[in-house]
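Trainee: build me a structure from this.
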Amino acid sequence: MTGPEQTPDPVAARPLDSFSASAEPLAAIRDRIAQAARIAQRRPEDVTLVAVSKTHPAEAIRPLIAAGQRAFGENRVQEAEAKWAPLREEHAGLDLHLVGQLQSSKAEDAVRLFDCIHSLDRPSLLTALARAMDKAGRRVPLFVQVNIGAEDQKGGCAIADLPALLGEARSADLPVIGLMCVPPAGIEAAPFFALLDQLARDHGLAGLSMGMSDDFETAIQLGATHVRVGSALFGHRA
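Mentor: Predicted coordinates:
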């Protein structure tokens, strides 16, 4: 990462237990989002902060809810179901995003539980989600995950396969609102964010789910509409 906005943030290095009684990191991240948006001549309110709460307990989440955070991200359907059922009983207006890989066999559970799914990446999952949405009578917004770095070990639709997958989604009346990516680790993320932005423009999509704790400011300056921030909010678990 390069540029002044990527100076290591001491907030991200604090342990989990120091966050459980305070939402101070949330205010810091919101300020950084607003600054990055202003630099890009964008409105801060056009960027959705998805607080990635995967593996973190409800006790670490409640302070953020109390401070006004409403969008949260989870990686696994089963973990999210156990954790968020009581939290949603306590608090209205929460939006739950699935940001991890989704098995086709879990499509019905995901459609029932989540308000947005960021990991559509293959025709078999598309078919399962279409069937699940028809059965549930609700349409859950989707991002198509693109394997932007062509990495064998990562999920995501290959760039060359993206037009066909989007065509299938539109034929199935699935509400694809944008593209999502996880750039390769250890190298500059900006070119990958720029490529995802161009792909979204080429296909008439407005949403861009890109940017995490280490690079969300760069992502915002390159058009991100949703940033997925975990460790900078919750700290690193052992």
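
Trainee: make it CA atoms for all contacts and neighbour counts henceforth
Mentor: Will do.

Trainee: ok, A130 - contacts?
Mentor: 172-174 (C-alpha atoms under 8 Å, 6 or more residues apart in numbering).

Trainee: roughly how far out does the host helix or strand of S124 sit from the chain middle?
Mentor: Taking DSSP states H and E as the definition, S124 sits inside helix 123-136. Its chain's average C-alpha position is 20 Å from that of helix 123-136, according to C-alpha atoms, centre = their mean, to the nearest Å.

Trainee: tell me the buried residues in it?
Mentor: Within helix 123-136, the residues scored as buried using 16 or more other C-alpha atoms under 10 Å are 123, 125-130, 132-133.

Trainee: what's the helix or strand harbouring G73 in contact with?
Mentor: Secondary structure from DSSP H and E places G73 in strand 71-74. By C-alpha under 8 Å, 6+ apart, the surrounding residues in contact with strand 71-74 are 48-54, 80, 94-100, 228.

Trainee: let's see 10 Å
Mentor: 48-56, 61, 64-65, 80-81, 83-84, 93-100, 114-118, 226, 228-230 (C-alpha atoms under 10 Å, 6 or more residues apart in numbering).

Trainee: among those residues, which are in helices?
Mentor: By the criterion of DSSP state H, membership of these in helices covers 61, 64-65, 80-81, 83-84.

Trainee: what would those residues look like in JSON lines with neighbour count?
Mentor: Listed next are the ones in helices among the contacts of strand 71-74 as JSON lines, based on neighbours: other C-alpha atoms under 10 Å:
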{"residue": "I61", "neighbour count": "22"}
{"residue": "L64", "neighbour count": "24"}
{"residue": "I65", "neighbour count": "16"}
{"residue": "A80", "neighbour count": "21"}
{"residue": "E81", "neighbour count": "16"}
{"residue": "K83", "neighbour count": "16"}
{"residue": "W84", "neighbour count": "18"}
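
Trainee: next, the structure of the following sequence, for comparison with the previous one:
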Amino acid sequence: MVKLNAVRDDIKKLSNSVELMAVSKTHPYSAILECYELGQRLFGENRVQEIEEKFPKMEERPQDMYLALIGHLQSNKVKKAVALVDRIDSVDSIKLLLLINKECEKLNKVIDILFEVNSSGEEQKSGFTSKEELFEAVKLLKDLKFVHLRGIMTVGPLGDDREKNIKAFKYTKNIFDEIKSSYISDIDILSMGMSGDYKEAIECGSNLVRIGTAIFGQRDYNV
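Mentor: So this is what the prediction gives:
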């Protein structure tokens, strides 16, 4: 039994303007459909292979189901990814940005993206570590016709240190605000916060939280 409504209620107590993404990593498509029946429309997955194995083809899914890739995207999986998802939330380099645009051009498909920021500086995390490189990627967008920047995403620091979480989330919010004020005024997604830190993320300005365990239960990593 998914705990979608309990999570929704908890988020609403914090803010009425935060969108919920249900992240079903390792959980079956039947659990996703259970959430869908309860009104959930935005879903996230970490791995291209799992999307390919678990989800029906895009044309066979409910028409209003929206799927985002939120995990690190390897260059050799870009071709598959752009055909499987509605949005890529983990664009973490200029090289990847250019590859996505190239593959989408072949499909004549414009895809929404988020730039991922490594806000904690942890080496095991993906994301732009340099603000200069990130802003260079933003400047390139004017010449890329098949990608549409919707906003910024980050994964909070490892552990449950509230102060570290808030520092990372505020750093990402500042980058979002700078892009919005200086480069692209219509970006609208600041994706920060997961099951263990979404309260701090919302406090720092997140308007999209990615919740897996709190909705679906513990993940089965043997899957």
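
Trainee: overlay the chains and give the TM-score.
Mentor: After superposition, the two chains reach a TM-score (TM-score structural alignment, normalised by the length of structure 2) of 0.87; 209 aligned residues with a C-alpha RMSD of 1.7 Å.

Trainee: on that earlier part again, how much does the helix or strand just after the helix holding S124 of structure 1 stray from structure 2?
Mentor: For helix 123-136 of structure 1, the following helix or strand on the C-terminal side (DSSP H and E) is strand 142-145. When structure 2 is overlaid, strand 142-145 of structure 1 sits 0.5 Å from its aligned residues on average, using mean C-alpha distance after the TM-score superposition for structure 1.

Trainee: how about the lengthiest helix in structure 2: buried residues?
Mentor: Longest helix in structure 2 by number of residues (criterion: DSSP H): helix 162-182. Within helix 162-182 of structure 2, the residues scored as buried using 16+ other C-alpha under 10 Å are 164-173, 175-177, 179.

Trainee: of these, closest to V110 of structure 2?
Mentor: The closest of those to V110 of structure 2 turns out to be I179 (C-alpha to C-alpha; 20.7 Å).

Trainee: so the closest one sits against L190, correct?
Mentor: No. Judged on C-alpha atoms under 10 Å, I179 of structure 2 makes no contact with L190 at a distance of 11.4 Å.

Trainee: which neighbours do those two share?
Mentor: Between them, I179 of structure 2 and L190 share the contacting residues 151-152, 173, judged by C-alpha under 10 Å, 6+ apart.

Trainee: can you put the residues you listed in CSV and add distance to G159 of structure 2?
Mentor: Converted to CSV, the shared contacts of I179 and L190 of structure 2 look like this (distance: C-alpha to C-alpha, whole Å):
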residue, distance to G159 of structure 2
G151, 25
I152, 22
K173, 20
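
Trainee: can you list the buried residues of helix 123-136 of structure 1 in JSON lines and add distance to P44 of structure 1?
Mentor: Conversion of the buried residues of helix 123-136 of structure 1 to JSON lines gives the following (distance: C-alpha to C-alpha, whole Å):
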{"residue": "P123", "distance to P44 of structure 1": "34"}
{"residue": "L125", "distance to P44 of structure 1": "33"}
{"residue": "L126", "distance to P44 of structure 1": "32"}
{"residue": "T127", "distance to P44 of structure 1": "35"}
{"residue": "A128", "distance to P44 of structure 1": "35"}
{"residue": "L129", "distance to P44 of structure 1": "32"}
{"residue": "A130", "distance to P44 of structure 1": "33"}
{"residue": "A132", "distance to P44 of structure 1": "34"}
{"residue": "M133", "distance to P44 of structure 1": "32"}
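
Trainee: of all the shared contacts of I179 and L190 of structure 2, which comes closest to N16 of structure 2?
Mentor: Nearest to N16 of structure 2 among the shared contacts of I179 and L190 of structure 2, with distances taken as C-alpha to C-alpha, is K173, at 18.5 Å.

Trainee: not counting sequence-adjacent ones, nearest residue to the closest one?
Mentor: G205 (6.7 Å; C-alpha to C-alpha, 6 or more residues apart in numbering).

Trainee: give me every residue that touches the residue mapped onto the one you found from structure 1.
Mentor: Counting by TM-score structural alignment, G205 of structure 2 lines up with G223 in structure 1. G223 of structure 1 makes contact with 37, 40, 42, 46-47, 193-194, 196-198, 206-210 under the criterion C-alpha under 10 Å, 6+ apart.

Trainee: touching, L14 of structure 2 and C204? I think so.
Mentor: No. Using C-alpha under 10 Å, L14 of structure 2 is not in contact with C204, being 11.5 Å away.

Trainee: the two: who's more crowded?
Mentor: C204 (21 against 13; other C-alpha atoms under 10 Å).

Trainee: now that one: how far from E116 of structure 2?
Mentor: Using C-alpha to C-alpha, to the nearest Å, C204 of structure 2 is found at 17 Å from E116 of structure 2.

Trainee: tell me which residue of structure 1 matches up with T129 of structure 2.
Mentor: By TM-score structural alignment, T129 of structure 2 lines up with A158.

Trainee: its match: neighbouring residues, count only.
Mentor: Quick note: A158 of structure 1 (other C-alpha under 10 Å) scores 18 neighbours.

Trainee: count the residues that sit near the nearest residue to it once chain neighbours are set aside.
Mentor: Spatial nearest neighbour of A158 of structure 1, chain neighbours left out: N147 (5.4 Å); criterion: C-alpha to C-alpha, 6+ apart. When neighbours are counted by other C-alpha under 10 Å, N147 of structure 1 registers 24.

Trainee: swap in the one 3 residues further on?
Mentor: The local packing of A150 of structure 1 (other C-alpha under 10 Å) involves 15 other residues.
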